[in-house]
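Visitor: Next come a sequence and a model predicted from it.
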Amino acid sequence: MNQALKERIIAESKQLGIDKIGFTDASSFAHLKTSLEEQKAAGHTTGFEHPIIEERLYPDKIFEQPQSIISIALAYPTKIKEKPGITRGERRGSFARASWGIDYHNILRDRMNKLITFIKEVAEDDTELTFKPMVDTGELIDVAVAQRAGLGFIGKNGLLITEEFGSYVYLGEIITNIPFEPDTPIENQCGECTKCIDACPTGALLGDGRMNAQLCLSYQTQTRGMMPEEFRSKIRTVIYGCDICQQVCPFNKGKDAHFHEEMEPDPEVVTPLLKPLLTISNKEFKTKFGYLAGSWRGKKPIQRNAIIALGNARQKSALPDLLQVIEVDPRPDIRATAVWSVGKIVGTQPNPELYAFFEDLLADEEAPEMIEELTKVIKKWQ
């Protein structure tokens, strides 16, 4: 069953910078159907997932006569080699590790396309070879494919955990009409450990590898509009993503891979000063952050999260900047978030001028977001 070709692909994958590779058949993932339907019915999904459940489960719904799926993993760094510069009195935000370096979707597609080119060149087959590569924006469930292909096991946090790199890996897969001998799936090894579940600030992890994704802080940092108040303090100074369930995982202890130059983080980019983000232009944002996976939702969520982070950091030097946002920014949700942040920094003892300014704002305000946040802060100050 193309064993010689499989061995050549494995050898070439190492040359191409693929850190792990595995093979599985193209049979269905029907055993996950009930779970996916339950998650959707319970409102635990984000809307970022592929919307058609059948296509997530059955490779033959998205590929003509699939025979195998090749799963790949690339390990990414967990530590920054050089710390960012210190600016006295200024706080920095942070992007989660999976958003360091060039957008991983582009890196994975590059590796998979090169692998497909190699397979076409060396395969001795009279039939027309077909391939469909995909990353997490595709139909299939990356972790389910990778687990069945023997790359690792799915932990209680829902992430694939590999022996060599822990869960700090990017995943991609290629459906093909070439039959390969499948590798052996790896069973869960979490045992009685519940560290990720216990550490999750919002209780998003359900304990069986599933999560209420609506409660996940990573999802909340990617939403648009007002972030629900229950999550604001919990993101601390993180402006994109969340690493908590990975950081506490015993399988991730000491894991820090620096194999790919394009994944190396620029400390000034992935831990940016917060205040400049309040007034950054679209052009400046695209120039500085556009290559990150964390920029995919655009400037506005990052700005909102930076405003929240300034409040959580109690950065008093940011008060003039936040007040400027409240006065001149045309976006009600951004202005309202700045109101919340000012209230967080000032606490319960505002000066009379600030109190009067907020009361005057409330008297003339029409945006419901602003009315709600101003009312809350003024009530706290009374």
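Guide: Arrived safely, thanks for sending. Numbering: from 1, shown residues only.
Visitor: contacts and neighbour counts: CA atoms only from here.
Guide: Will do.
Visitor: Do a quick rundown of the helices in the stretch 51-200 of the chain.
Guide: 53-57, 104-122, 142-148, 195-199 (DSSP state H, counting those that start in this stretch).
Visitor: next, the one to line up against it:
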Amino acid sequence: MNIEQLQQQLIEYASSIGVDKIGFTTASPFNELKNRLKRQQELGYQSGFEESDIDKRTEPIRLLDNAESIIAIALAYPSKMEDAPSGKKGARRGIFARASWGIDYHVAVRERLQLIEVWLQEKVPNVQLKSMVDTGELVDRAVAERAGIGWSGKNCSIITPEFGSYVYLGEMITNIPFAPDTPIENECGDCTLCLDVCPTGALVNPGQLNAQRCVAFLTQTKDYLPDEFRAKIGNRIYGCDTCQTVCPKNKGKMNWIHDEFKPDPEIAKPLLQPLLNMSNKEFKATFGYVSGSWRGKKPIQRNAIIALAHFKEQSAVPDLIDIMKKDERPVMRGTAAWAIGKIGGPLAEDALLNALEREKDEAVIHEIHKGMRLLKAETKA
């Protein structure tokens, strides 16, 4: 079988296993990307979650000897939820970003790549392959862009004509010299909606993201959330979709294609207060299958406290007082103290004063004082 036939058969096979788009590119270095990544590093715009070695991120040959080409795949995920529950006073809800609806996409994309690996191994003796999804060395978006999956939008997402930017990406380096696809022309035009509405100004320029300010990144951190961002995250407990939901190219893209990505509304938009006292075991049993659980329960619980403060949910105050008294984690005690001050009410002042008397952690004491200042400001108003 010649390579052209193999490539066409692979395209057909990929479609049969639920791959929504497949593209091919060479394994040549991503030189322009290397310069951009160095600049991002210099500016301190990286999240810290990515591979630190820029050469590995931009030179496929460093990851696979005899690398000739890269296969890029994309799976579409839903942009709309059926039967989405509404939060209300006394039963407020948080929201997971769409990329965390349904089963963990790392698992779903990796399964497809593994099937393609087996298929190629059966067809090509001594084939060499290296697959990755999100946490690998290569930059998924750069590979997808060069392989013609979509163009790189001003919101730093790959935008496909068929599914908008609601796609998961994965890739496979191989020693098979597949014919490369042609990149898609950028269709963002003069539109700057994503930059205009970014809650924290993280999109500093078209296609340039300061990850340290991105809500999606901030919701995954485990320390105190900086003050300037607490009012910005609203009821987001994992991720942020703002720069996608405003994109005109996403209008009308429902993408109800894969059952495995369709969300359980009670998981994707969970009640906030039950999250506060959830054990590790309960958290894993409830949320362990979604990608938003990868950092554990601490960021989710911290974000739930901030969301309850955002809603000024009075019914949460007793739970927050309990956290301030009993939680062994300083970040939770401190965030709860701040939230109590933000929410206010008849129990708040005594609770904060009592906490101040017994608290030993300096950072928590600092948050208690913040809460007391918020409370005084609210009383004066």
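Guide: Received, thanks. Given the structure is predicted, the values throughout are model-derived calculations rather than measurements.
Visitor: Return the most buried member of the helices of the stretch 51-200 of structure 1.
Guide: Of the helices of the stretch 51-200 of structure 1, the one with the most neighbours on average (mean count of other Cα atoms under 10 Å) is helix 142-148, at a mean of 24.
Visitor: and it, which stretch of structure 2?
Guide: Counting by TM-score structural alignment, helix 142-148 of structure 1 falls onto residues 140-146 of structure 2.
Visitor: Aligned against structure 2, show me the partner of Phe231 of structure 1.
Guide: In structure 2, Phe231 of structure 1 lands on Phe229 (TM-score structural alignment).
Visitor: Who are the contact partners of its match?
Guide: Contact analysis of Phe229 of structure 2 by Cα atoms under 8 Å, 6 or more residues apart in numbering lists Thr200.
Visitor: Heading C-terminal from the host helix or strand of it, find the next helix or strand.
Guide: Per DSSP states H and E: Phe229 of structure 2 is located in helix 227-230. Scanning forward in sequence from helix 227-230 of structure 2 by DSSP H and E, the next helix or strand is strand 236-238.
Visitor: What is that next one packed up against?
Guide: strand 95-96, helix 297-311 (3 or more Cα pairs under 8 Å, 6 or more residues apart in numbering; DSSP states H and E).
Visitor: try 10 Å
Guide: strand 95-96, helix 215-218, helix 297-311 (3 or more Cα pairs under 10 Å, 6 or more residues apart in numbering; DSSP states H and E).
Visitor: Please give the element, helix or strand, for the counterpart of Thr287 of structure 1 in structure 2.
Guide: Under the alignment (TM-score structural alignment), Thr287 of structure 1 pairs with Ala285 in structure 2. Ala285 of structure 2 belongs to helix 280-287 when elements are defined using DSSP H and E.
Visitor: how much does that helix stray from structure 1?
Guide: Comparison of helix 280-287 of structure 2 with structure 1 after fitting gives an average deviation of 0.3 Å (mean Cα distance after the TM-score superposition for structure 1).
Visitor: Buried residues of that helix, list them for me.
Guide: 283-284, 287 (16 or more other Cα atoms under 10 Å).
Visitor: Against Tyr224 of structure 2, how distant is Tyr45 of structure 2?
Guide: 19 Å (Cα to Cα, to the nearest Å).
Visitor: now do Pro206 of structure 2
Guide: 29 Å.
Visitor: Looking at these two, which has the bigger crowd around it?
Guide: Using other Cα atoms under 10 Å as the criterion, Pro206 of structure 2 and Tyr224 rank with Tyr224 on top: 19 against 16.
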